[in-house]
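**Q** Next come a sequence and a model predicted from it.
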Amino acid sequence: MIVERLLRPGFEALRDQFAAHFERSDEFRELGAGLVVFEAGEKVVDLYGGYQDPSQLHPWTGRTLTHIWSASKGVMAVAIAQLVDAGALDYDAPVATWWPEFAQNGKADITLDQVMSHRAGLNGFVEPTTTDDLYDWERITTRLAKQAPLWPPGSTASYHGMTYGWLTGELIRRVTGLMPREYISLHIAQPLGSDLWLGVPPGREDDIADIVPPQADLHPVKPNGIAAGPTINPRPDANTANLAGWRTAQLPAVNLHASAEGLARMYGALANGGQLDGVRLLSGPAIAGLVLARGEPRDEMLGERQWARGVALNRGGLYGDHPNAFGHSGWGGSFGFADPASARGVAYVVNRMGSALNGDPRARALARLATAQRKP
C-alpha cells in the first residue's frame, strides 16, 4: 500500500506505476520508496510506501532518509556550479589554481572542467586503500594530490565513481573554507528547505532506511583497464551503506542521504529557471554552463553516457522522453533530475537496490511518466 500525500490531476498513471512496483515478482519488487515531482516551482506529486527495513517493522514516512549513492554527485555538481556562478571557481582553469599540491605528477594542467566531466584520469587509487581510509579526508585528498593520472587526462571519459567526491569537495573547502557537508547545508539544503544531508546528523538515525544490496547483475559489464578504477581498491560493497561510520561520514560522491522531497526540491529549482519558493539556487547562465555537453557521449565504464559538468544529459530515455533533461542516478535505482521542457524536477529514492548498472526498469518507467504531457 502506498501513501498519496499529493497527486495533481494528470499524474494518475505515474501513481499507478509507482504502486505496481510494490507488487512485482522479481528482484525489482519495492521494499520502500518515495517519489516527488515539482512542476513550475510547485509540488504536484508526493508518494511513498513500504518499509525502511527488511523486517518490515518501520514503515516508510515522508521523513525517511535514503542513501542515494551516486545521485549525490548531482548535488556536488550544483555546489560547484554555484561557486562558478559567484566567480570563485572557473571550469576552464586548472584545479591547481586553488589546490597547488594537486599539480604533482603531471596534473598541473588538469582543469575543473575535466574533473566535472569524468575526464581527469583519476577514477581510482594507486595506493592500497581500505573502506576505513575513505573516512579520513586529509589522507584521501593528499593521496589524490600526489597520484599521477591513471590515463591521459582529457583523452576519454571514465566514471570517477568515488574520487569525484574528494576532487570536488576539496575545491569547495579550498575556496570557501567550508567542508562540503557545511557548504551543502548552508547553500543548498537550508535555503531550499531540503531534507538532504552529507553525513546524517545526530537525532535522525531512526529516519534512515536500510539499504538492501542488489542481486548479482545478470548482464555484467567487464570493465577495461581504464574503467576498472572504481571497482577495486576498495571493492564496492553495498552493505557499507548500513554502517554507522559510513552514514555519518563525508563521502561526497556516494553517501548523501535525502528524502524524496529533499532531492526533488533541488531539481525542482533547476527545472524552474534556478529558483524555488523565492530562493535563487543558480542563475540562468550558471545552469547553461552546468549542462554544457563535454566530450563524446561515451563513458568507458558506463557505456552510452553524455556527461556535462557533473550531471548526465538525457540519452536513451534515462530521464524521460525530453532530450534536454539532466540529472544524476545512483547505484541501485535512486535518481534526481530536472526536465526544463515540462518545468518538472523529479526525485525517486529507494532502498531495495536493483542490479542493473544502467537503466533500472523502475526508474525508467517512473521518469517517463513523471515528465509525460498531462491531459487538460
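**A** All right, it came through fine.
**Q** When you work out contacts or count neighbours from here on, use the C-alpha atoms and nothing else.
**A** OK.
**Q** tell me which residues in stretch 367-376 are buried?
**A** A367, R368, L369, A370, T371, A372 (16 or more other CA atoms under 10 Å).
**Q** try this one next to it:
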Amino acid sequence: MTVTKYEGDVAEGFGRVADAFVANFDERGDTGAACAVYVGGKLLVDLWAGTTNRTGGTEHPDGSDGAPFTHDTRSVLFSVSKGVTTVCLLMAAEAGQLELDYPVAHYWPEFAANGKDAITVRQVLAHQAGLIAPTEPLTAQQVQDWTPVTQALEKQAPLWAPGTAYAYHAMTVGWLAGEVLRRATGSRPSQWLREKITEPLGLHMTFGAHLDDPDLALIGEPLPAAPDATPAIDTVDAAMLDRVMGLGAFDGLDLFSAVNRADWLEPEIPAGNLVTTAHDLAKLYAATVSDVDGVRLLQPGTVRDARLPLSVGAPYVGVDEGNRWGTGFMTDSLRRRMTGAGSFGHDGAGGQLGFANLEQQLSFGYQTLRPGGVPDDRAEALCRALRACL
C-alpha cells in the first residue's frame, strides 16, 4: 500500500488529522490537496501534498502534470466563495453601513421591480430571494462586466412569494449580495476583500485569477462516482440546472471543465470563483472567531446571529440533501457536521470546505484539485479526525 508523504507541520495531539489527510490520497483519490487548522488564533495543522496541473499538462489520468503542490498553490474553491462574501457583508453590517433586515431595495431601488420590494438582505443571503437563475441567458462578456447581471436580476419576478420558500442560488447570490455591498458601501466584494481582509491578514486570496498566475493550479478530472450513486442534481431539470450553474454563459452541467477557462476564471464571481490556499482560508475563518495577528473580522454576537438556521428542509427546486443555511453560511448538519454544534462556513463543488466554530475558537480549510465523485468523504474524513482530536 502506498503511503503518501506530506509536507508541513502538525501540532501534538492532531496526528489523526494528518492520518486522514494521507488516507485521502491513498484511499480516496486525492492527487493534490492541502488542509489547515487554527485553534485560538494559532496555526496547529498546515499540510500539503501531491502534484498539480498548473502548466496545463495531461500526462496523468487525473489531468495533473506532476508539478509539486506547494504551500502557496492556489486553486478555485467554488462555493466556498459564498462564505467569504458573507463575511464581507457581515463586516459591513457591523460597521453600520448596511442592515441585514432592511429590504434590498433600500440600497438598490431598482431591485423592487416585479414584486421584490420586501425581500431583505438576510433573505438574499439565506437563498430565499427566488432568483436562482436569470430568465434570459447571459454571455461571458456580460458576466465580466458585472452590471448586466445585476440589471437582469433586478428586472425579474421571483419564482416564489418572498419569505415562503428557499432554493440554492448557486451563482446568482454572488451578484445579489455583491450589488447590495456595492450600493451600501461603494465597494464590490473584490475590493472589500482586498482592503478589509486580505491586506490586514496577509492573505493571497482573490475572486478570480489570471491563467498566468504562477501559483494557480487548474482543476483536474473528477473522481468517478460510485456505481449505485445518484447525484442530487440529477433530480433537477437539466435545462434549469444549466442556467442555475452556468447562467447561460458557461456550461453549467460541466463546471469542472469551465472553471479552467479564462472567461470563467478571470471575472469577479463572488459565489463561485474564490482563488486561495487552504491555509489562507483557515486563517480568514480563524479571524471570525478569534484574534489573528491582531486582526478580528467579526464579533461573537454577529457570528451567533448569522449561524441561526433560516433555510432547512425541502427546497423549492431540487431535493433535501440535509443542508442548513443561516445568514449566508452553511451550519452544522448531518451532511456537513464540521466540528459539530456551532460550526458555520461553506463547502464547494468538488470537495472544498472552510468553516469556523466560535465556542471552540477553531477554524478549518481544505482545498483539493481533484473534484470528488459521489459520494465524496474526503472533507468529512478530515472533520471526523479533527473532532476526535478535540
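**A** Now that the structure is in, tell me what you want to look at. Quick caveat: nothing in here was measured; it's all calculated off a predicted structure.
**Q** before we move on, the earlier item: present the buried residues of stretch 367-376 of structure 1 as CSV; the columns should include distance to F326 of structure 1 and secondary structure.
**A** Shown next, in CSV, are the buried residues of stretch 367-376 of structure 1 (distance: CA to CA, whole Å; DSSP: H, G, I helix; E, B strand; the rest coil):
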residue, distance to F326 of structure 1, secondary structure
A367, 11, helix
R368, 13, helix
L369, 16, helix
A370, 14, helix
T371, 12, coil
A372, 15, coil
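**Q** now the residues you listed in CSV, with distance to E296 of structure 1?
**A** Formatted as CSV, these follow (distance: CA to CA, whole Å):
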residue, distance to E296 of structure 1
A367, 24
R368, 25
L369, 28
A370, 28
T371, 26
A372, 28
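**Q** can you tell me which of these lies nearest to L7 of structure 1?
**A** Distance to L7 of structure 1, by CA to CA, is smallest for A370 among those, at 11.5 Å.
**Q** how about that closest one, what's its partner in structure 2?
**A** Under the alignment (TM-score structural alignment), A370 of structure 1 pairs with L386 of structure 2.
**Q** tell me which element the closest residue to its match other than its chain neighbours falls in.
**A** Among residues not flanking L386 of structure 2 along the chain, V17 sits closest, at 5.7 Å (CA to CA, 6 or more residues apart in numbering). Here V17 of structure 2, judged by DSSP states H and E, is contained in helix 15-26.
**Q** and that helix, which stretch of structure 1?
**A** Aligned by TM-score structural alignment, helix 15-26 of structure 2 corresponds to residues 12-23 of structure 1.
**Q** In structure 1, mark out all the helices, start to finish.
**A** In structure 1, the helices defined using DSSP state H lie at 12-20, 72-85, 112-116, 137-146, 163-176, 180-184, 190-192, 244-248, 260-270, 284-290, 361-370.
**Q** Deepest-packed of the ones you listed, please.
**A** Across the helices of structure 1, averaging neighbours per residue (mean count of other CA atoms under 10 Å) puts helix 260-270 on top, at a mean of 30.
**Q** Would you check the span in structure 2 matched by that one?
**A** Against structure 2, the aligned range for helix 260-270 of structure 1 is residues 278-288 (TM-score structural alignment).
**Q** check the fit of the matching stretch onto structure 1 and give the mean distance.
**A** Taken over the aligned residues, the distance from stretch 278-288 of structure 2 to structure 1 averages 1.1 Å (mean CA distance after the TM-score superposition for structure 1).
**Q** Just to confirm, what residue in structure 2 is aligned with I211 of structure 1?
**A** In structure 2, the residue paired with I211 of structure 1 is I219, using TM-score structural alignment.
**Q** That match touches G372, doesn't it?
**A** No: I219 of structure 2 lies out of contact with G372 (CA atoms under 8 Å); the separation is 11.2 Å.
**Q** Which strands or helices does the lengthiest strand in structure 2 pack on?
**A** Taking DSSP state E as the criterion, structure 2 has its longest strand at strand 42-52. Contacts defined by 3 or more CA pairs under 8 Å, 6 or more residues apart in numbering; DSSP states H and E place strand 42-52 of structure 2 against strand 7-10, strand 32-39, strand 67-68.
**Q** how far off strand 32-39 does it point, in degrees?
**A** If you take axes from the mean of the first three to the mean of the last three CA atoms, to 10 degrees, strand 42-52 of structure 2 sits at 180 degrees to strand 32-39.
**Q** neighbouring contacts of strand 42-52 of structure 2?
**A** Strand 42-52 of structure 2 is contacted from outside by 4-11, 14, 17-18, 30-38, 64-71, 217-218, 279, 292, 369, using CA atoms under 8 Å, 6 or more residues apart in numbering.
**Q** Of these, just the buried ones, PyMOL syntax please.
**A** Filtering the contacts of strand 42-52 of structure 2 down to the buried ones (16+ other CA under 10 Å) takes a single PyMOL command:
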select buried, resi 4+6+10+14+17+18+30+31+32+33+34+35+36+37+38+64+65+66+68+69+70+71+217+218+279+292+369
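**Q** give the contact list for the residue nearest the centre of structure 1.
**A** The centre of structure 1 sits closest to A71, judged by CA atoms, centre = their mean, with a distance of 1.5 Å. By CA under 8 Å, 6+ apart, the contact set of A71 of structure 1 is V254, L256, H328, S329, G330, S334, F335, G336.
**Q** And G272 of structure 2, by the same measure?
**A** Contacts of G272 of structure 2 (CA under 8 Å, 6+ apart): L77, F78, S79, V80, S81, K82, A170, M171, G174.
**Q** Could you save those as CSV and add columns showing distance to A140 of structure 2?
**A** What follows is those, written out as CSV (distance: CA to CA, whole Å):
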residue, distance to A140 of structure 2
L77, 20
F78, 17
S79, 19
V80, 22
S81, 19
K82, 20
A170, 17
M171, 14
G174, 16
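**Q** out of the residues you listed, who's nearest T327 of structure 2?
**A** Closest approach between the contacts of G272 of structure 2 and T327 of structure 2, by CA to CA: K82, at 10.7 Å.
**Q** any idea how far that closest one is from M330 of structure 2?
**A** According to CA to CA, to the nearest Å, K82 of structure 2 and M330 of structure 2 sit 9 Å apart.
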